[in-house]
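>>> Model the structure of this input:
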Amino acid sequence: MNQIATPMPVTPDVQSILNDVFGYHEFRDGQRDVIQAALSGKDSLVLLPTGGGKSLCYQVPALALSGLTVVVSPLISLMQDQVAQLQALGVAAEFINNSVAREDQVDIYRRLHDGEIKLLYVAPEKVLQREFIERLHHLPLSLFAIDEAHCVSHWGHDFRPHYCQLKQLKHAFPNVPMMALTATADTATRRDIVHQLALQNPFIYTGSFDRPNIRYTIEEKFKPMAQLMRYLRTQQGQSGIIYCTSRKRVDEVAEKLSEAGFNVAAYHAGLSNEERQFVQSGFSRDDIHIVVATVAFGMGINKPNVRFVLHYDIPKSVEAYYQETGRAGRDGLAAEAIMYFDPADIGRVRRFFEDIEDEHRRRVEEQRFSAMAAFAEAQTCRRQILLNYFSEYQRNPCGNCDICLNPPKRFDGTLVAQQALSCVYRAEQRFGFGYIVDVLRGANTSRIRDNQHHALSTYGIGKNHSSEYWLSVLRQLVHHGLLEQDITQGATSRLTEASRAVLRDEYTLELAEPRLQAVHVYEDKLAKFSYDRKLFAKLKSLRKELADADDVPPYVVFNDKTLAEMAQKTPTTDSEFLKVSGVGFTKLMKYGGPFMQLIENHLALDES
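Predicted structure coming up:
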């Protein structure tokens, strides 16, 4: 069947669309160039960080072109959120997936053929069905947008087989431009995306991977649950995600936090679809503040006001870490990315790769994890390392990570190293770090007495230091190649040949002073607005009320940054309200009245 000709632009003034529909006054870096490439019929590959404005790159040309834009998206929840946001802006958008009733799908197809829909979101499984492709042949197509395009690549960190077949769209519709978008792709993955999607001489835009509003912190893992509780008590109801490596760990952490009174829920693939949907919806609507999850809680998170992402365990790749931490601070306001790190976890994670049968794939995964381990162990600016990994080289440290804010201090660690190494040796190199620390600190345990280790010369020699202090020292000795742990024998510690020189006092060993408690430099996330905090609280309450009435998440009404600007500028007329970032004509008509009335009442109360 002949393909309907690709529509030409009918609204070349994309600036008007940006202002009037989306309520923004200027494009971000790269957006206008990507949009112009789409309007001129070119394929494109767009790499922008999470929260960097990828969606506008295809939503604006979708409205500037006369036909239909088809958006391929991997998750139902992500489609639902994005369509809800577009509909709140007055944009004719719909999605089709397994959650849509058959009669509703029939109605959507009718509206598509009548030209009433501008953007249609579909899953890759759906868009590849022969019947669906046949329907598309009868429609005037403007653009294909492939979201989360790293799923196309075998080298991407979240490969999905159906994505690999999306080049069929290019073969079936060779004249329809295709835009691939992702926030996470190294050089190999970028090349593979172009190849797998059969993009023709694409316009490639690579924006900065830097998320300057996110503060990166890595804490040495001592007593992770106590560390977590201490941190969460400072967050005062903020939205956050805690990632764990296993379902069991997720359930354990969520249960303990719930018992401690935190508003928390667990999320992993072992839960039913209904349970997962309940958690995701509750988190989006601010009814649940904290989600403890495996990586199954992933790309569907479209919530802009996540203030922290915490990794309870080390991720398996820098790509995964970057994308997961990128779910914090999508609104551009200050956010934190925290990881608890135990160097012993490196060996445990490496054992997972032994089950990968494809040798080449296994080597790739091992290499990626080695980069992640190096990032966790580094003593230089976290952001520099992260950006350099994505080939965005930064000469200067960022000033907004734990290394920059609290630089490591060094000391002559020869004596404590000798004490620790001697203790390992005298305990016959048969025990793990926990036991060695107990001996050094003179713990009175039955195990130590049974082994007669209370009689060792090193027993109690380190009682003036905490358990965490000695654990940090032992880990550093591993880093220096003086100790090794055998993970096949219960992580028993053994001296290496290099340790002899230290024990013989042949050179001075410099160690980093153990950081026994992380320094978190907290700040008002909205401080730059100099806003009226009482008014902001009232606006948030009104937003939640209106969102619940419309059965949408609060950020679909307005995000926190928009509310803060309202609390700063106190608009009370239509023209003033439209000057607030994030307010377009549709939202002015729908929500302007109640918000301006609240602001007027607040100002009148202040004057009285």
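>>> C-alpha only now, for contacts and for neighbours.
OK.
>>> Output the longest helix belonging to the protein.
Across the chain, the longest stretch assigned as helix under DSSP state H is helix 585-607.
>>> contact partners of it?
20-21, 23, 88-90, 535, 538-539, 542, 557, 570-574, 577-578 (Cα atoms under 8 Å, 6 or more residues apart in numbering).
>>> Filter those down to just the ones in helices.
Residues of the contacts of helix 585-607 located in helices (DSSP H): 88, 535, 538-539, 542, 557, 574, 577-578.
>>> Weed out the non-buried ones from the residues you listed.
Taking 16 or more other Cα atoms under 10 Å as the criterion, what is buried in the ones in helices among the contacts of helix 585-607 is 88, 535, 538-539, 542, 557, 577-578.
>>> Pick out the most distant pair among the residues you listed.
88 and 535 (23.6 Å; Cα to Cα).
>>> Could you find the residue nearest the spatial middle of the protein?
Geometric centre of the chain, nearest residue: residue 324, 2.5 Å, by Cα atoms, centre = their mean.
>>> how far away is that residue from residue 78?
15 Å (Cα to Cα, to the nearest Å).
>>> How about residue 290?
Taken as Cα to Cα, the span from residue 290 to residue 78 is 19 Å.
>>> With neighbour numbers in mind, choose between these two.
Just comparing residue 290 and residue 78: by other Cα atoms under 10 Å the higher neighbour count belongs to residue 290, 27 against 18.
>>> Against residue 330, how distant is that one?
16 Å.
>>> now swap in residue 589 and tell me
26 Å.
>>> Please generate a structure for the following sequence too, so the two can be compared:
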Amino acid sequence: MTNSAITPHEAALLKTMQRYWGYDSFRPLQREAMAAVMDGRDSVVVLPTGGGKSLCFQAPAVAMGGMALVVSPLISLMKDQVDTLRSAGVSAAYLNSTLSTDERREVMEQIRGEQLKLLYVAPERLLLDGTLSMLAQANVSLAAIDEAHCISSWGHDFRPEYRGLARLKEVFPHIGVHAYTATATEAVRDDIARQLGLADAEMLVGSFDRLNLIYRVRSAAGRMGQIQRVIEQHRGESGIVYCISRKEVEKTAAALVGLGVKAKPYHAGLTDEDRKRHQDDFLNDRAEVIVATVAFGMGIDKPDVRFVVHAGMPKSLENYQQEAGRAGRDGLPSDCLLLYSRGDAALWKRIIESSADPGVGDGSADSLDGALRALDGMSGYCGGVSCRHKQLVEHFGQPFSHNNCGACDVCLGELDLVDDALLLAQKIVSCVARLEQRYGADHTTKVLAGSTEERVLQLGHDRLSTYGLLKDQRTGDIRDWVEQLVSQGFLLKAGEYGVLHITESGRQLLKGEAEPKLLRASAAGSDKPAGRNRATESWEGVDRALFEQLRALRSHLATERSVPAYVVFGDTTLRDLARRRPTTLDGFRHAQGVGEKKLRDYGDAFVAAISGYCSTNGVAGDIEVVPTTEAPRRPSRPRKSGANASAMAAFSLFREGLAITEVARQMGRAPSTVTGYLSEYLKHESVTDPTPWVDRTTATAVEEAIESVGLRALKPLHEHLGGTVDYDAIRIVATCLANRERV
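A predicted model of the protein is given here:
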């Protein structure tokens, strides 16, 4: 974004974001969403989890006069967001049932004294006449409704109490009302605006694609072992395991605890006290894994969840998008594994049809039909073999033009596919044709399997040429292949009973002019290792040992302040610090996510820890990192790693034999930064003679020390030399010696 494109509103917003949140640019759609708030226009904003929805109303609330009213459905979400805002230096509070009489009185005084920029309140409390009357006298600048999909009976998490929020336009006719959600189809978005009575609402819909999430689908066979492997891959990191039933939650959590995992169960059968304690343990990193039903998650603001495992199939793609989306809210790569069996769909169908599921819209016949259709869509996703990102994005009505997402089991080449899928698919589609496109997947499967059931024989389908064509295959596998052909668009389910029809693509398939993909029998994927992906790339340049030390420091500071660790700093900030290794407060302030208050609160502690690490381990500090505001890009052809532009500019000076101090002077860089450039130069040019930068006597002494103690680390060499040779000199000599041995 160029300076000429910045409006006065945007300049104020950017200044606010930098001061309180440490951000110097807008993420996709934030500029437009914030402009609607600043201008007082109503809006419906749909951004994926981790897309920065909260900042869309928080930053304008701080930049504007008055107090923003934020409607939030859960007490835990209110507390998390208020804690995070306060840690950034923003005056915020909440009104809910957890407050004592004195605490509630204090919040009311803050409201009357115009001391708050944001007030969080649950819809039930907001709609009390006393609350609305009190707020009508306050200087309310805007109203923001979080988790706004709860308003619509067309959505996947309808909450009747949200319908009463239409009163906001009556009580506050002169302010903008803004609805925010991560998952909403076009029908749900329109319903949200209609139910709230929004005036010509601006519809702002971001991409539903979560670039940083790596989606995988597997057969549920060996479920516990698969869950264990994911946890082992993310040992020490936070994760969520979703189960369909309470019984499975308890069973899975107990099994993980038995394996030494810090896991806690969470479901509606636990007492309120136990649920709160287990959730707090997870948020504060005392528990690594939470095993839960879908009762857990809405409003969980924990940004560093590195994996989400579904131990059973969710009931809709909307639910899956939201639940899986709780991984990687900080934008860092995270894993999403879905384990499913065909029995999952049958279980959900029984739950939905018995109306035991409170999430089935408003209980009407249309809502029930919609829930069953959504279940079919989820089944199609599980059985599909096309790009997972593409399936999700297109479900929400957005185009997806990438040939390879580079972040799912399909595009990473992890699926175990049938060798001659065309012939197998032709047999299945031919059977649909022989059945005159009048029957569903179950009956078609029985004919292909050569079933002797009475109905098959009565209809004379045992006399079809396709009868028994796949009798050597398991019935369940044939049924899965049918669903895969539907998912890939070769077959289409139509009508109430899901009658199979052949599409134009299916007709091309019969002619051998299309290439289907079918999974091997009973395999939704394989455990073959994936190649280099964005999870690996996100660690480029990060000093892992320093990162772990900073995590420990963060945990200590969070415990002292009785807040979750991510309220201090998120993993994104810690990784940036472990790349830059700033040894001064001025360098620290340039790390991602460091605002003014956090600089004051935590700067000294982190700078001291980084400086001590650099000194102890003999590594350079204050590494220059070229900032980027670009969103993650789709992977293309792999690039060779290499030095950055600044390092390359130093290479010509090193070729002249200039000393580090002279190069630093000419380039206007710190000597420690230039030392890092020199290290890259030595490796890049395979330099074997260190004497332009280290005198011969010192170089000889270092070489002799290496011969005596080896080159496992720099610290033993430094100690062997009596501390008389600095780490930079040791590193230079060691690099040249290694180059000499490679020649």
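>>> Just tell me what residue 385 of structure 2 corresponds to in structure 1.
In structure 1, the residue matched to residue 385 of structure 2 (TM-score structural alignment) is residue 379.
>>> what's the nearest residue to that match if we skip its chain neighbours?
Spatially, and ignoring its direct neighbours in sequence, residue 379 of structure 1 is nearest to residue 403 (6.6 Å; Cα to Cα, 6 or more residues apart in numbering).
>>> so what corresponds to that neighbour in structure 2?
Checking TM-score structural alignment: residue 403 of structure 1 goes with residue 410.
>>> would its match count as being in a helix?
No. Counting by DSSP: H, G, I helix; E, B strand; the rest coil, residue 410 of structure 2 falls outside a helix, being coil.
>>> so it sits right up against residue 390, yeah?
No. Counting by Cα atoms under 8 Å, residue 410 of structure 2 does not reach residue 390; the two are 10.7 Å apart.
>>> The helix or strand harbouring residue 253 of structure 1 vs structure 2, average offset?
According to DSSP states H and E, residue 253 of structure 1 maps onto helix 247-259. For helix 247-259 of structure 1, the mean deviation from structure 2 after alignment is 1.1 Å (mean Cα distance after the TM-score superposition for structure 1).
>>> Tell me the helix or strand right after that helix.
Immediately after helix 247-259 of structure 1, counting by DSSP H and E, sits strand 264-267.
>>> in the superposed pair, what's the mean gap between that next one and structure 2?
Looks like 0.4 Å for strand 264-267 of structure 1 (mean Cα distance after the TM-score superposition for structure 1).
>>> counting contacts, what elements does whichever helix or strand comes after that strand pack onto?
Remark: after strand 264-267 of structure 1, the chain's next helix or strand is helix 273-284, criterion DSSP H and E. Packing partners of helix 273-284 of structure 1 (3 or more Cα pairs under 8 Å, 6 or more residues apart in numbering; DSSP states H and E): strand 264-267, strand 290-293.
>>> Find out how far helix 273-284 of structure 1 is from the centre of the chain, if you would.
Taking Cα atoms, centre = their mean, to the nearest Å, the mean C-alpha location of helix 273-284 of structure 1 is offset from the chain mean by 18 Å.
>>> follow-up on the earlier one: between residue 589 and residue 330 of structure 1, who's got more neighbours?
For residue 589 of structure 1 versus residue 330, neighbours defined as other Cα under 10 Å are more numerous around residue 330 (23 against 11).
>>> In three-state terms, label that one for me.
coil.
>>> Tell me which residues touch it, please.
50-52, 303-306.
>>> what do we get in structure 1 for residue 146 of structure 2?
So, by TM-score structural alignment, residue 146 of structure 2 is matched to residue 147.
>>> What's the local residue count around its match?
Based on other Cα under 10 Å, the number of other residues close to residue 147 of structure 1 is 20.
>>> again, but for the one 3 residues further on
Using other Cα under 10 Å, residue 150 of structure 1 has 27 other residues around it.
>>> who's in contact with the nearest residue to it once chain neighbours are set aside?
Of all residues not flanking residue 150 of structure 1 in the chain, residue 156 sits nearest, at 5.2 Å (Cα to Cα, 6+ apart). Contact analysis of residue 156 of structure 1 by Cα under 8 Å, 6+ apart lists 150, 185, 189.
>>> for the residues you listed, which one is nearest residue 525 of structure 1?
residue 185 (29.0 Å).
>>> residues contacting the residue nearest to residue 213 of structure 2 when sequence neighbours are not counted?
Distances taken as Cα to Cα, 6+ apart place residue 334 nearest to residue 213 of structure 2, at 5.1 Å, with adjacent residues excluded. Residues in contact with residue 334 of structure 2 (Cα under 8 Å, 6+ apart) are 212-214, 305-307, 327-328, 535.
>>> The same query, at a cut-off of 6 Å, please.
The contact partners of residue 334 of structure 2, by Cα atoms under 6 Å, 6 or more residues apart in numbering, come to 213, 306-307, 328.
>>> In structure 1, what sits opposite it in the alignment?
For residue 334 of structure 2, the residue aligned by TM-score structural alignment is residue 335.
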